[in-house]
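Colleague: got a predicted model here, sequence first, then my questions.
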Amino acid sequence: MSGPGTPVRPTSILVVGATGTLGRQIVRRALDEGYDVRCLVRPRPAPADFLRDWGATVVNADLSKPETIPATLVGVHTVIDCATGRPEEPIKMVDWEGKVALIQCAKAMGIQKYVFYSIHNCDKHPEVPLMEIKYCTEKFLKDSGLTHIIIRLCGFMQGLIGQYAVPILEEKSVWGTDAPTRIAYMDTQDIARLTFIALRNENISGKILTFAGPRAWTTQEVITLCERLAGQDANVTTVPVSVLRFTRQLTWFFEWTNDVADRLAFSEVLTSDTVFSVLMTETYNLLGVDSKDIITLREIFAGLLHKHIEEIEGPESTIKAE
């Protein structure tokens, strides 16, 4: 905090959205690196005991109830904001109104640094509600005067595992599409690792970084990779782009939203000849990271395949598979 009193340790962080796909990797990485981790979690029927088991402190609050926020920020140096609204909620309630309240509280409480996750190209698609909200939140954060880092993401590799890799290995049907959209998925563990490297680099404060994986993939290329590694053809139902515009199949990999109106707007972007990727050379140099250390989609799927074979046939079969 900036006021008088006990100094706040730089290792004291609050992770907002800690139970999500990215949030839990942020928590794990932070704990592994020796941070004192507090997790803001909404009161829920199933408590987030796994976060406590890992060694984090869990505090209950709700971004849609601003009065619950200040107490969670006491003694916190850095806020890492991975949160997004639940599928059944109006999109503005958490992703705009809740974030505005959180940022305002962080400013009032003297938070030293704020990390915000956004979406790649959000400034170019105001017709997509969530992308517009992310861009507006970026601007609000900048105008707040908080020391901050904005990280724009393309997509999570983890979403592909349940959508394609596991069903193909289990010989179940999968959905395919002829959409030309290419997405440079990144492993959430790499996102977490790069986040903390950026956090420790004072030269990055106030910057917008975009994290993208080593290669941009179409849906069909992802399926083909799974088939090649599994050594078997997938049972693919190919749905034309025109049909996908009215389904939820195109937005699962972002894990940003399930809101119907937003989903339809997303599909207009994702069925166009768009590439959700960016050259990472400058970012790697800035962070002092070797591109060879970034996990590829092939490595993720190959590791999953070996684990699957070992579970079914025993350890010896994994050696044969290699």
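Modeller: Sure thing, it's come through. Not measured: the values here are computed from a predicted model.
Colleague: when you work out contacts or count neighbours from here on, use the C-alpha atoms and nothing else.
Modeller: Will do.
Colleague: burial count for residue 293?
Modeller: 8 (other Cα atoms under 10 Å).
Colleague: how close does residue 38 get to residue 76?
Modeller: Distance from residue 38 to residue 76, counting by Cα to Cα, to the nearest Å: 8 Å.
Colleague: common neighbours of those two, please.
Modeller: 12-14 (Cα atoms under 8 Å, 6 or more residues apart in numbering).
Colleague: turn those into TSV, including neighbour count.
Modeller: Formatted as TSV, the shared contacts of residue 38 and residue 76 follow (neighbours: other Cα atoms under 10 Å):
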residue	neighbour count
12	17
13	24
14	28
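Colleague: can you pull the contacts of residue 105?
Modeller: 69-70.
Colleague: so it sits in a helix?
Modeller: Yes: secondary structure of residue 105 (DSSP: H, G, I helix; E, B strand; the rest coil): part of a helix.
Colleague: my guess is residue 309 contacts residue 318. True?
Modeller: Yes: judged on Cα atoms under 8 Å, residue 309 makes contact with residue 318 at a distance of 6.2 Å.
Colleague: so which of the shared contacts of residue 38 and residue 76 are in helices?
Modeller: Applying DSSP state H to the shared contacts of residue 38 and residue 76, no entry is found in helices.
Colleague: which residues sit against the strand or helix carrying residue 243?
Modeller: If you go by DSSP states H and E, residue 243 is part of helix 241-244. Under the contact criterion Cα under 8 Å, 6+ apart, helix 241-244 has outside partners 177-179, 250, 267, 271.
Colleague: put this next to the previous one:
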Amino acid sequence: MPTSILVVGATGTLGRQIVRRALDEGYDVRCLVRPRPAPADLLRDWGATVVNADLSKPETIPATLVGIHMVIDCAIGRPEEPIKTVDWEGKVALIQCAKAMGIQKYVFYSIHNCEKHPEVPLMEIKYCTEKFLKDSGLTHIIIQLCGFMQGLIGQYAVPILEEKSVWGTDAPTRIAYMDTQDIARLTYIALRNENISGKILTFAGPRAWTTQEVITLCERLAGQDANVTTVPVSVLRFTRQLTRFFEWTNDVADRLAFSEVLTSDTVFSVPMTETYNLLGVDSKDIITLEKYLQDYFTNILKKLKDLKAQSKQSDIFI
């Protein structure tokens, strides 16, 4: 059985959980990261091996694949980078190297419904990468994702607790968020199932939520109202068109195109019954957004209460 895994994008929100789960299940884990010490130190502390490389520099890739059986690719370019540099050119180079070096299995994370939005550069690139991976001849699994629960903490939970502005839109988009720990667990179940090779799986949470529903849930759990600033979809569209006039803002326009899709009348969700049956997973074991946010707010509010109590105990009165 394949035992060594290269995780690409290991310092990201999903990548960290992919690494942690692999180590817990006894895999030999190697992480491809750009030369940045702080995030990689955490991976080393867990027991992973860290190798420095950069998808934007194809010549650095081959050495990272020596002795590797499987590649799990959850990397994505930084916001300040041209989308094509890492998400297309870098991924093509990585897939080509994996094929040349006889990698046994390649897992690629894509976006749900990417094939329906060719007008959005990131989604078009994801779809093209899916096709390139299929044509490469590599044994692979493609996993399309809807959204991460973890992203809602910084976007909604923290600003509400800190009484800062929460940004929302007036669109009825619904997203079935999933905990990245569940995504990691399902990924390794799929890796061990030979019947899944070559398939496209979509992972979605138990329920699809609108932005307003998420904000309302956070308000209830935090026990306080949110200061919501609503951005009309029309403003996003206008801003995107404006940035298209200038070469130096083209990448900004590309990112805004993705935001526009996320704030349109779209549902990022799929029924998961067939997938659960295929993987042998009980739907009751998948965490709901209510439970995830409830645990977060319970823990954080307890810590704030403890800190307040400690602060009062340390007061000095003269």
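Modeller: Everything's here; your move. Remember, predicted model here, so these are calculated numbers, not experimental data.
Colleague: overlay the chains and give the TM-score.
Modeller: Here the TM-score for the pair of chains, by sequence alignment, normalised by the length of the second structure, is 0.88; 312 aligned residues with a Cα RMSD of 5.2 Å.
Colleague: thinking again about what came up before, for the contacts of helix 241-244 of the first structure, give me TSV that also has distance to residue 197 of the first structure, neighbour count and secondary structure.
Modeller: Shown next, in TSV, are the contacts of helix 241-244 of the first structure (distance: Cα to Cα, whole Å; neighbours: other Cα atoms under 10 Å; DSSP: H, G, I helix; E, B strand; the rest coil):
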residue	distance to residue 197 of the first structure	neighbour count	secondary structure
177	37	21	strand
178	38	15	coil
179	35	21	coil
250	32	24	coil
267	33	22	helix
271	34	20	coil
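Colleague: any idea which residue is closest to the centre of the first structure?
Modeller: residue 22 (4.3 Å; Cα atoms, centre = their mean).
Colleague: so which residues of the stretch 51-200 of the second structure form helices?
Modeller: 83-84, 91-100, 121-136, 151-152, 158-161, 180-191 (DSSP state H, counting those that start in this stretch).
Colleague: so what's the alignment partner in the first structure of residue 273 of the second structure up against?
Modeller: In the superposition onto the first structure, residue 273 of the second structure corresponds to residue 281 when matched by sequence alignment. Residue 281 of the first structure makes contacts with residue 291, as judged by Cα under 8 Å, 6+ apart.
Colleague: coming back round to it: average gap between the helix holding residue 243 of the first structure and the second structure?
Modeller: When the second structure is overlaid, helix 241-244 of the first structure sits 2.5 Å from its aligned residues on average, using mean Cα distance after the TM-score superposition for the first structure.
Colleague: so that helix aligns onto which residues of the second structure?
Modeller: Counting by sequence alignment, helix 241-244 of the first structure corresponds to residues 233-236.
Colleague: sort out which residues of that stretch are buried, please.
Modeller: 233, 236 (16 or more other Cα atoms under 10 Å).
Colleague: and it, how far out from the chain's middle?
Modeller: 25 Å (Cα atoms, centre = their mean, to the nearest Å).
Colleague: next: stretch 187-201 of the second structure.
Modeller: 19 Å.
Colleague: Provide the aligned range in the first structure for that stretch.
Modeller: So stretch 187-201 of the second structure sits over residues 195-209 in the first structure, by sequence alignment.
Colleague: show me the strands in the stretch 201-322 of the first structure, by range?
Modeller: 208-211, 235-239, 275-276 (DSSP state E, counting those that start in this stretch).
Colleague: okay, now the aligned partner of residue 75 of the first structure in the second structure: neighbour count?
Modeller: For residue 75 of the first structure, the aligned position in the second structure is occupied by residue 67, per sequence alignment. Number of residues near residue 67 of the second structure (other Cα under 10 Å) recorded here: 14.
Colleague: next, the contact list for residue 286 of the second structure, please.
Modeller: 182, 205-206.
Colleague: in these, which residue is surrounded by the most others?
Modeller: residue 205 (28 neighbours).
Colleague: correct me, but it touches residue 181?
Modeller: No: Residue 205 of the second structure is beyond contact range of residue 181, at 11.9 Å (criterion: Cα under 8 Å).
Colleague: hmm, back to that, for the contacts of residue 286 of the second structure, which ones persist in the first structure?
Modeller: Retained in the first structure by both residues aligned by sequence alignment, their matches' Cα atoms under 8 Å are the following of those: 182, 205-206.
Colleague: rewinding a little: of the contacts of helix 241-244 of the first structure, which is the nearest to residue 196 of the first structure?
Modeller: residue 250 (30.2 Å; Cα to Cα).
Colleague: grab the nearest non-local neighbour of the closest one.
Modeller: residue 267 (6.2 Å; Cα to Cα, 6 or more residues apart in numbering).
Colleague: alignment lookup: that neighbour to the second structure.
Modeller: Under sequence alignment, residue 267 of the first structure pairs with residue 259 in the second structure.
Colleague: what does residue 49 of the first structure give?
Modeller: That one, residue 49 of the first structure, aligns with residue 41 by sequence alignment.
Colleague: which ones are touching the aligned residue in the first structure for residue 177 of the second structure?
Modeller: Superposed on the first structure with sequence alignment, residue 177 of the second structure falls opposite residue 185. Residues in contact with residue 185 of the first structure (Cα under 8 Å, 6+ apart) are 154-157, 212-217, 297.
Colleague: any of those buried? List them.
Modeller: Here, 16+ other Cα under 10 Å leaves 154-157, 212-214, 216-217, 297 buried among the contacts of residue 185 of the first structure.
Colleague: quick one: which two of these are the most distant?
Modeller: So, those by Cα to Cα: farthest apart are 154 and 297, at 13.8 Å.
Colleague: quickly list what's touching both of the two.
Modeller: 185-186.
Colleague: could you report the neighbour count for the equivalent of residue 112 of the first structure over in the second structure?
Modeller: Counting by sequence alignment, residue 112 of the first structure lines up with residue 104 in the second structure. Using other Cα under 10 Å, residue 104 of the second structure has 15 neighbouring residues.
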